[in-house]
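Novice: Next come a sequence and a model predicted from it.
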Amino acid sequence: MPEHTRQPHLTVPDAKGLARVQRRTLRVVVAGQILGGAGLAAGISVGGLLAQSMLGTDGLAGLPTALFTLGSALTAFLVGRFTQRWGRRAGLGLGFAAGGLGAIGVVVAAVADMVPLLFVSLFLYGAGTATNLQARYAGTDLAEPSRRGTAVSVAMVSTTAGAVAGPNLITPLGDFAASLGIPPLAGPFLLAAVAYLAAGAVLLALLSPDPYLLARAVTEAARADDGGTSPAAVVRRPGAGAYAGATVMILTQIAMVAIMTMTPIHMRAHHQSLAAVGLVIGLHVGAMYLPSLLTGALVDRIGRVPMAIASGVTLLAAGVVAAVAPGDSLGLLILALVLLGLGWNFGLISGTALVIDATVPENRPRIQGTIDVLIALAGAGGGAMSGVVMASSSYGTLSLAGGFLSLLLIPVLFWTHRPRAVPA
């Protein structure tokens, strides 16, 4: 039986009704993203430091990022498929629940000093990271085409509160964990467990009617009214914009993850405090999400491609500043990581909008999930290689490599958007 017939019939409301559902959807997504943001900050802030402590080596400090990014890749695939069949609510709710269980496992592994359990739990913890990223699509399902960038930005900016607070709670969460007999570096994962499980509960309970299922019903009704083809006959190949958007998001993810992962290690090697690490990462995560409302408006107003190009240029600037900054210069490292987050923000929102524009409801979740798999795998590669590059060379070399890599998105954009000759 085709996928589009597997759901119960949804009554399609009028334009005002759809606008009301969209507003409610955005409110629920905002609540879920605030909670989810607090959960994802743990792995960014202390995952590498916890592995360094348990493994006793810097060379594998990028492994936690690689593990939870691989976990996010699998989850992105599954969430895309779940959404295609059962809607956003099921996919996002279950993804956050898995991330919460992974965070609990990290805490148990730290207490028991069980490295294999740490690795498995970090892999599972990555489910929350992928789900937090996938939630940005829920706000776009019912959005007008001219407002898609803004809709993505609403979901992303909502992540800021939790994501910025998380790294800056490293010290108090560490003290709280120590009072419970838990290693201090595992403290942020206590917050992640609660945050992810709460985010999943909010989405499962409140994301109704399901925005994706309703968007698909709207498309089917419009097609039937126009006497068009049935949903099963719709061409399922995405447009060129989907490939361009995927490339933008993949390259920006590699650059961001590689530099971000090694920054706490670099700072600790120069005797900077955990509080300083938390400040730098907190501001970095803030730059990843806080400018989203402005970025979304710019993506809708001046275009997807110009903002994607701005992403590559900003990431290059971040790499250069990080490379020349002395290891004990808190100010310059803050500037570098803020630019890094801002470049990633430009790339993710413009790339997401390119993908949405190039897909239709019948194929959108599947393609979105597949692209997020590639993004996650790119991040895993960046995280794994970052430790190797830094151990064999330097943080400066790593930062420059990440910055220049991001510029590759510019020729790809020009290639995919060049005028095509019309056959005679």
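Specialist: Structure's in. What do you need? Numbers count the residues shown, from 1 in each chain.
Novice: When you work out contacts or count neighbours from here on, use the C-alpha atoms and nothing else.
Specialist: OK.
Novice: The residue nearest to the spatial centre of the chain: what's it in contact with?
Specialist: When the chain is reduced to its mean C-alpha position, the closest residue under C-alpha atoms, centre = their mean turns out to be Leu133, at 3.5 Å. The neighbourhood of Leu133, defined by C-alpha atoms under 8 Å, 6 or more residues apart in numbering, contains no residues.
Novice: How much space separates it from Gly95?
Specialist: Distance, Leu133 to Gly95, by C-alpha to C-alpha, to the nearest Å: 11 Å.
Novice: dump the residue contacts of Ala186.
Specialist: Going by C-alpha under 8 Å, 6+ apart, Ala186 touches 46, 50, 106-107, 110, 174, 177.
Novice: Neighbour-wise, which one of those leads?
Specialist: Greatest neighbour count in the contacts of Ala186, by other C-alpha atoms under 10 Å, goes to Val106: 31 neighbours.
Novice: can you tell me how far that residue sits from Leu203?
Specialist: Distance of Val106 to Leu203, given as C-alpha to C-alpha: 24 Å.
Novice: same check, this time on Ala421
Specialist: Distance, Ala421 to Leu203, by C-alpha to C-alpha: 46 Å.
Novice: When the two are compared, which one has more neighbours?
Specialist: Leu203 (26 against 6).
Novice: What's the separation between the more buried one and Val21?
Specialist: Distance of Leu203 to Val21, computed by C-alpha to C-alpha: 15 Å.
Novice: which residues touch Val234?
Specialist: By C-alpha under 8 Å, 6+ apart, the neighbours of Val234 are Glu362.
Novice: Relative to Gln84, how far out is it?
Specialist: Using C-alpha to C-alpha, Val234 is found at 15 Å from Gln84.
Novice: before we move on, back to that, want to try TSV for the contacts of Ala186, with distance to Gly32 as columns?
Specialist: TSV is the format used below for the contacts of Ala186 (distance: C-alpha to C-alpha, whole Å):
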residue	distance to Gly32
Val46	23
Leu50	27
Val106	22
Val107	23
Ala110	27
Gly174	25
Ala177	25
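Novice: and which of these is nearest to Gly379?
Specialist: Proximity of those to Gly379 (C-alpha to C-alpha) peaks at Val46, which lies at 16.9 Å.
Novice: in terms of contact, does the closest one touch Pro184 like I think?
Specialist: No. At 9.9 Å, Val46 and Pro184 do not qualify as touching, with contact defined as C-alpha atoms under 8 Å.
Novice: Next one for the comparison:
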Amino acid sequence: MTTSEPLEGAALDAAVKRNAIVLTAATAFGGSMMPIAVAFGGLAGVYLLGPDKSLATVPVTALTLGSAVATIPAAILMARIGRRAGLVLGAVPGILGGVLTALAIVAGSFWLFAAASILIGASAAFGQQYRFAAVDAGTEMARSRALGLVMAGGILAAVIGPQAAILTRDLFSPIPFAGAYASIAVLAVVGALIVSRVRDLVPPRPRGSSHDRGRPLLVIMRQPRFIAAVLCGMASYAMMSLVMTAAPIAMVGCGLTQDDAALGIQWHVLAMFAPSYFTGRLIERFGKNAIVIAGLLILCACSVVAIAGITLAHFWIALVLLGIGWNFGFVGATAMLTETYRPEERGRVQGLNDFLIFAMSALASFFAGVLIGGPGWIAVNSIVFPTVALALAALALASLARGTIARPSP
């Protein structure tokens, strides 16, 4: 439902909380698509390609590329037609992608599989807008807690996605993986039905309207705080994508089973979203910078564990640390970003932010295949350290410059 008159004060915060609950439930199902596609994308690529692993992660790269390409259109579309309509429409490519990837595996077509994966990634880009929909309005405390609650919906997605994949993987036996990808279409439908209950708290901008568009993007992008937020978000997401994409292939290559790999991704996704129950409160208490720094350092700890050994315990502990580090780094960076734009600028800035993050993540997932098929698992994890150092440097410079703007009251 939409609102015909603006809400204020406690009523607005109550509406923000209700939206957060709906978005959390939608995340549990719609957000399950990506864990399935990531857990089995590289393995299905190996199945379709044979012994050459260098291109096996191209389908996972296609997922991230689809997200990168769709981020700005998703943000613009929602600014035009509202959150609810935009989020429902965003499930359509997920439904089509699930059907087409399943058909591609049955047909034995690697490149159709990779192309159809782009659609799943595009749908995920709309899903990434859930976190922005949670912070469209309300007080600072209400927004922080809503953001944490929506991100915590990924806990359910972490259980629903991998378990659905394991249960349906052999649905079209003897052809593996096709059933898991067919389940993506079903999950996308359920997510769309749930998200249709979201309430638009910010009126959509009329088509062709140029009134109150805010500052030019270049002006916004020159803010040190914006640069730091984007770089920290890129580092958190890209390094997570790099290690996560390579992990299932590395695990199977080290003698572990496909189910070990799927459960490893499940533990990883749980670790990505479980901290969200208290990340918002940690940000309130310790500040955005401290949480981002903690996340980046935990990413480094993940790589230390991964380099230390190749047992099941090493892989699973590393993947758990990878998830926690991503959560603190990414959620903290998202909260930082909200300081750099005004309400009328949110669609363009959020779209640009997600485009940059997913474009870098697409590159990371592609090079995961190149590295795992060449230098190996240690090389994958070694890249994390200089990337984190760059993000920390940007954050330090932004803190010195104190280049933030005050967020106007909703």
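Specialist: All right, it came through fine. Everything quoted here is computed from the prediction, not taken from an experiment.
Novice: what TM-score do we get after superposing?
Specialist: Scored against TM-score structural alignment, normalised by the length of structure 2, the superposed chains reach a TM-score of 0.91; 394 aligned residues with a C-alpha RMSD of 2.2 Å.
Novice: What residue in structure 1 is paired with Val88 of structure 2?
Specialist: Counting by TM-score structural alignment, Val88 of structure 2 lines up with Gly93 in structure 1.
Novice: hang on, I meant Leu322 of structure 2
Specialist: With TM-score structural alignment defining the correspondence, Leu322 of structure 2 maps onto Leu340 in structure 1.
Novice: Surely that match touches Gly312?
Specialist: No. Checked against C-alpha under 8 Å, the pair Leu340 of structure 1 and Gly312 is beyond contact range at 10.1 Å.
Novice: What is the neighbour count of Ser393 of structure 1?
Specialist: Applying other C-alpha under 10 Å, we find 11 residues neighbouring Ser393 of structure 1.
Novice: for Leu67 of structure 1, same thing?
Specialist: Per other C-alpha under 10 Å, the neighbour tally for Leu67 of structure 1 reads 26.
Novice: That one contacts Leu118, doesn't it?
Specialist: No. With contact defined as C-alpha under 8 Å, Leu67 of structure 1 does not reach Leu118; the gap is 9.8 Å.
Novice: So what's the residue count around Cys8 of structure 1?
Specialist: Slight slip there: residue 8 of structure 1 is Pro, not Cys. 8.
Novice: Let me fix that, I meant to ask about Met272 of structure 2.
Specialist: For Met272 of structure 2, the count of nearby residues is 27 (other C-alpha under 10 Å).
Novice: what does it align to in structure 1?
Specialist: Matched by TM-score structural alignment, Met272 of structure 2 corresponds to Met288 in structure 1.
Novice: Does its match lie in a helix or a strand, and which?
Specialist: helix 274-289 (DSSP states H and E).
Novice: average distance between that helix and structure 2?
Specialist: Once the two are superposed, helix 274-289 of structure 1 sits an average of 0.9 Å from its aligned residues in structure 2 (mean C-alpha distance after the TM-score superposition for structure 1).
Novice: Next, the angle from the helix or strand following that helix to helix 274-289.
Specialist: As assigned by DSSP H and E, the chain's next helix or strand after helix 274-289 of structure 1 is helix 292-302. Angle, helix 292-302 of structure 1 to helix 274-289, by axes from the mean of the first three to the mean of the last three C-alpha atoms, to 10 degrees: 30 degrees.
Novice: any idea which helix or strand comes after helix 292-302 of structure 1?
Specialist: Heading C-terminal from helix 292-302 of structure 1, the first helix or strand you meet, by DSSP H and E, is helix 304-324.
Novice: which residues of structure 2 does that following helix align to?
Specialist: Helix 304-324 of structure 1 maps onto residues 288-308 of structure 2, going by TM-score structural alignment.
Novice: Tell me roughly how far the matching stretch lies from structure 1 on average.
Specialist: Mean for stretch 288-308 of structure 2 is 0.9 Å (mean C-alpha distance after the TM-score superposition for structure 1).
Novice: got the contact list for Leu408 of structure 1?
Specialist: Applying C-alpha under 8 Å, 6+ apart, we find Leu408 of structure 1 in contact with 251, 312.
Novice: tell me which residues in stretch 47-56 of structure 1 are buried?
Specialist: 47-52 (16 or more other C-alpha atoms under 10 Å).
Novice: Nearest to Ala221 of structure 1 among those residues?
Specialist: For the buried residues of stretch 47-56 of structure 1, the nearest to Ala221 of structure 1 is Gly47 (47.6 Å; C-alpha to C-alpha).
Novice: what helix or strand is that closest one on?
Specialist: In the assignment (DSSP H and E), Gly47 of structure 1 maps to helix 15-55.
Novice: what's that helix aligned against in structure 2?
Specialist: Counting by TM-score structural alignment, helix 15-55 of structure 1 sits on residues 9-49 of structure 2.
Novice: gap between the two ends of the matching stretch?
Specialist: For stretch 9-49 of structure 2, the first and last residues are 57 Å from each other (C-alpha to C-alpha).
Novice: And stretch 165-179 of structure 2, by the same measure?
Specialist: With C-alpha to C-alpha as the measure, stretch 165-179 of structure 2 spans 8 Å from end to end.
Novice: Let me know how buried the equivalent of Ala193 of structure 1 over in structure 2 is, in neighbour terms.
Specialist: Mapped onto structure 2 by TM-score structural alignment, Ala193 of structure 1 lines up with Ala185. Close neighbours of Ala185 of structure 2, defined as other C-alpha under 10 Å, add up to 26.
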